[in-house]
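Visitor: Sequence first, predicted coordinates after that:
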Amino acid sequence: MTTSKLGEYLRSRRARVTPPDVGLPQDGRRRVPGLRREEVAMLARISVDYYLRLEQGRERHPSPQVLDALGDALLLDDDGRLHLYRIAGMTPLPRHEGGIERADPQLLALAELWDRTPALLLGRAYDVLAANTLGRAVFPHLPPGANVLLTMFLDPSVRSFHAHWEKAAANAVAGFRFLEGARPNDPRIHEVLRTASESSREFADLWQRRDARGKSDAAKVLLHPDVGELTLRMQTFDVRSAPGQQLIVYHAQEGTRTAEALRLLGSLAATRRPAHRDDAPKRAT
């Protein structure tokens, strides 16, 4: 049977939606979880034959109207809809893939002013390009040059660093698929994906779920070796001067134990701060 990324994604999303989720009756036992193809077709107001061709990869160029209808039928969120459009070829892909990624020195200088706010600068394949002083203190396992996805699955210490490792791992994989959908020809993304797939069965299993979502406002609970439990909110900002790069900023509510712990980490980091280097972190692919 032929297939495509679009067909695989539709099939995986269909399996995650139950009839009651979309107002349909649960009519006894089903051989497979989720909606039937004919139910998705009915909800999207397209023919069953056309939907079948989409899942099987025999039809690869649905219209925006069909994609919108499928997004509604499968209850996709904004990230899911964007991923659907990308793999259907309905959004422009970057003109240039690969090459050297550089951290903007002005952006790094700005981040260093945030003495109570950890920050990481990630490249287009989750490579850590840079971090401010507090970011390096909060995430000692993610020095510039490390890869967030590979570290998540291949560094045993990370499992005890995240209070909810399974959730953090699933989010990392979903975020990486979202990146891969935006840059399907990027050699560094392919390299990281190949290494993770060959080295971690847990990653391979999560990758097969085909969840796709970008990093967003979320809470993380970390178990830091120096200051104990940290509860941090996360915000993600695209770097306009370097498409594909993301600035990840963490913060704690004032007056909390975490806020006090960040101040302590900042003080400790200041005493351990290495000599300043003028060269911005970079990676060649």
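Guide: Good, I have the coordinates.
Visitor: can we go C-alpha only for contacts and neighbour counts from here?
Guide: OK.
Visitor: contacts for the helix or strand hosting Leu52?
Guide: Per DSSP states H and E: Leu52 is located in helix 48-56. Contact partners of helix 48-56, identified using Cα atoms under 8 Å, 6 or more residues apart in numbering, comprise 1-4, 6-8, 10-11, 37-38, 40-42, 59-60.
Visitor: Okay, and which of those map to helices?
Guide: Among the contacts of helix 48-56, the residues falling in helices (DSSP state H) are Leu6, Gly7, Glu8, Leu10, Arg11, Arg37, Glu38, Val40, Ala41, Met42.
Visitor: Next, format these as a markdown table and append distance to Gln65.
Guide: Putting the ones in helices among the contacts of helix 48-56 into a markdown table (distance: Cα to Cα, whole Å) gives the following:
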| residue | distance to Gln65 |
| --- | --- |
| Leu6 | 15 |
| Gly7 | 17 |
| Glu8 | 20 |
| Leu10 | 16 |
| Arg11 | 19 |
| Arg37 | 18 |
| Glu38 | 18 |
| Val40 | 15 |
| Ala41 | 13 |
| Met42 | 15 |
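Visitor: Which elements pack onto the lengthiest helix in the chain?
Guide: Criterion DSSP H: the longest helix present in the chain is helix 165-182. Other helices and strands packing on helix 165-182, by 3 or more Cα pairs under 8 Å, 6 or more residues apart in numbering; DSSP states H and E, are helix 78-87, helix 148-154, helix 201-207.
Visitor: Please compare the first structure with the one that follows:
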Amino acid sequence: MSDGTPLGEFLRARREALEPRDVGLPDHGRRRVPGLRREEVALLAGVSSDYYVRLEQGRENSPSPRVLDAVAQALKLDAEATDHLNRLCLTVSQRPRDRGDTDVSPRLSRLLDGWEHTPAFVVGPALDVMAANSLARALHSGFERFDNLARMAFLDPAGREFYQEWERAAHSCAAELRAARGRFPESARIAALVAELSDLSAEFAAIWRTHEVRSKTQEVKHLKHPEAGDLFVEFAAFTVNGAPHQQLVVYQAEPAGPTAAAFGTLREASARWHGTNPANRAD
């Protein structure tokens, strides 16, 4: 059994997610434990069973790049999961530091505010919302707080209505946190958030145990706002130059389509709110 090292937990989870038929091995019926056996992974990777057991138990501290590539191929890891595997084997001195910055540059803030027709916001490694423009805040106005994407998805009841493909969104959030944990294993913020979500959401805890790894990329999301209705947004995330721990997230709508019209509705509602809220009036 794994001793609980991040490397061992990752290897075991990915091994248990595979069946013999997935890797071209004969299936001799029901097994007492799920997934591949350790000796089967060792065979596929071309290493001894004893070596692979040491690797999974955290007793092999410096596997070569060749061995890691062989294990990744044996476990059918994609490029991102393979990169994660390699990061788990870095020494403390080799790991990047999460500086815990909570500030967004003034230039980036001005860029966000200048996008009146596009929801845009900046998130940190733990999916904390660090800055957002008015349309992004209006888009997420149905949530109790627009502060952390993972907490919003798993702990706020509005998440299941807002994310029409909730399971997909939930898996994405957990996989993004797992990728961030691999990049910044010493981050107290990520550790605290994972502990909170694991304690308060059985669904998060179950997904977290699968060790899925995925960063934000590009895709289409189906969202539903309590006032604007259904929205189909094109989603993209970009690393911020000078602050690689931050990501700029942008939602776009098809020009002249229903979602663009809904964005207009949200923009008008946001303007009305700012105009009537005393906190936003000049003295």
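Guide: Looks like it arrived, so ask away. Predicted model, so just to flag it, every value in this text is computed and none were measured.
Visitor: circling back to that earlier point, pull out the buried residues from the helix or strand following the helix holding Leu52 of structure 1.
Guide: Once the chain leaves helix 48-56 of structure 1, the next helix or strand it forms, by DSSP H and E, is helix 64-73. By neighbour count with 16 or more other Cα atoms under 10 Å, helix 64-73 of structure 1 contains the buried residues Leu67, Asp68, Ala69, Leu70, Gly71, Asp72, Ala73.
Visitor: From the residues you listed, pick the one nearest Val158 of structure 1.
Guide: Each of the buried residues of helix 64-73 of structure 1 was checked against Val158 of structure 1 using Cα to Cα; the closest is Gly71, at 35.0 Å.
Visitor: hang on, that closest one packs against Asp79?
Guide: No: contact criterion Cα atoms under 8 Å: Gly71 of structure 1 and Asp79 do not qualify, at 10.6 Å.
Visitor: Tabulate the ones in helices among the contacts of helix 48-56 of structure 1 (CSV), appending neighbour count and distance to Leu230 of structure 1.
Guide: Below are these laid out as CSV (neighbours: other Cα atoms under 10 Å; distance: Cα to Cα, whole Å):
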residue, neighbour count, distance to Leu230 of structure 1
Leu6, 24, 39
Gly7, 23, 41
Glu8, 18, 38
Leu10, 22, 38
Arg11, 20, 38
Arg37, 19, 45
Glu38, 15, 47
Val40, 24, 43
Ala41, 19, 46
Met42, 14, 47
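Visitor: What is the nearest of those to Leu84 of structure 1?
Guide: Nearest to Leu84 of structure 1 out of those is Leu6 (Cα to Cα; 7.0 Å).
Visitor: Please pull up the equivalent of that closest one in structure 2.
Guide: Residue correspondence to structure 2 (TM-score structural alignment): Leu6 of structure 1 is matched to Leu7.
Visitor: What's the separation between that match and Arg30 of structure 2?
Guide: 27 Å (Cα to Cα, to the nearest Å).
Visitor: do Asp3 of structure 2 as well
Guide: Using Cα to Cα, we find Asp3 of structure 2 at a distance of 26 Å from Arg30 of structure 2.
Visitor: who has more neighbours, these two?
Guide: Asp3 (12 against 7; other Cα atoms under 10 Å).
Visitor: so the more buried one touches Gly58, yeah?
Guide: Yes: with contact defined as Cα under 8 Å, Asp3 of structure 2 reaches Gly58; the gap is 7.0 Å.
Visitor: Need the contact partners of stretch 8-15 of structure 1.
Guide: Under Cα under 8 Å, 6+ apart, the answer for stretch 8-15 of structure 1 is Val32, Pro33, Gly34, Leu35, Arg36, Arg37, Val40, Glu55, Leu74, Leu84, Arg209, Arg210.
Visitor: Just the helices from the stretch 101-250 of structure 1, written as ranges.
Guide: Under the criterion DSSP state H, counting those that start in this stretch, the stretch 101-250 of structure 1 contains helices at 105-112, 133-138, 148-154, 157-161, 165-182, 187-199, 201-207.
Visitor: The longest one against structure 2, how far on average?
Guide: Going back to what we said before, that points to helix 165-182 of structure 1. Average distance, helix 165-182 of structure 1 versus aligned residues of structure 2 after superposition (mean Cα distance after the TM-score superposition for structure 1): 1.1 Å.
Visitor: tell me the angle that helix makes with helix 78-87.
Guide: Comparing the axes of helix 165-182 of structure 1 and helix 78-87 via axes from the mean of the first three to the mean of the last three Cα atoms, to 10 degrees yields an angle of 40 degrees.
Visitor: Give me the contact list for helix 165-182 of structure 1.
Guide: By Cα under 8 Å, 6+ apart, helix 165-182 of structure 1 touches 79, 83, 86-87, 93-94, 124-126, 148-149, 152-153, 158-159, 162, 186, 189, 203, 206-207, 210-215.
Visitor: Not counting its neighbours along the chain, what's nearest Pro258 of structure 2?
Guide: Nearest non-adjacent residue to Pro258 of structure 2, counting by Cα to Cα, 6 or more residues apart in numbering: Leu231, 7.6 Å away.
Visitor: which residue in structure 1 lines up with that neighbour?
Guide: When structure 1 is aligned by TM-score structural alignment, the residue opposite Leu231 of structure 2 is Leu230.
Visitor: For that match, which residues are in contact?
Guide: Lys220, Val221, Leu222, Leu223, His224, Arg257, Thr258, Ala261.
Visitor: Could you pull up the residues touching the residue lying closest to the second one once chain neighbours are set aside?
Guide: The reference is to Val221 of structure 1. With sequence-adjacent residues excluded and distances taken as Cα to Cα, 6+ apart, Val221 of structure 1 is closest to Thr231, at 4.5 Å. Going by Cα under 8 Å, 6+ apart, Thr231 of structure 1 touches Ala219, Lys220, Val221, Leu222, Ala252, Thr258.
Visitor: Could you measure from the third one over to His164 of structure 1?
Guide: So the one you mean is Val221 of structure 1. In terms of Cα to Cα, Val221 of structure 1 sits 7 Å off from His164 of structure 1.
Visitor: ok, now the first one?
Guide: As defined by Cα to Cα, Ala219 of structure 1 lies at a distance of 11 Å from His164 of structure 1.
Visitor: Tell me which residue of structure 2 matches up with Asp68 of structure 1.
Guide: Under TM-score structural alignment, Asp68 of structure 1 pairs with Asp69 in structure 2.
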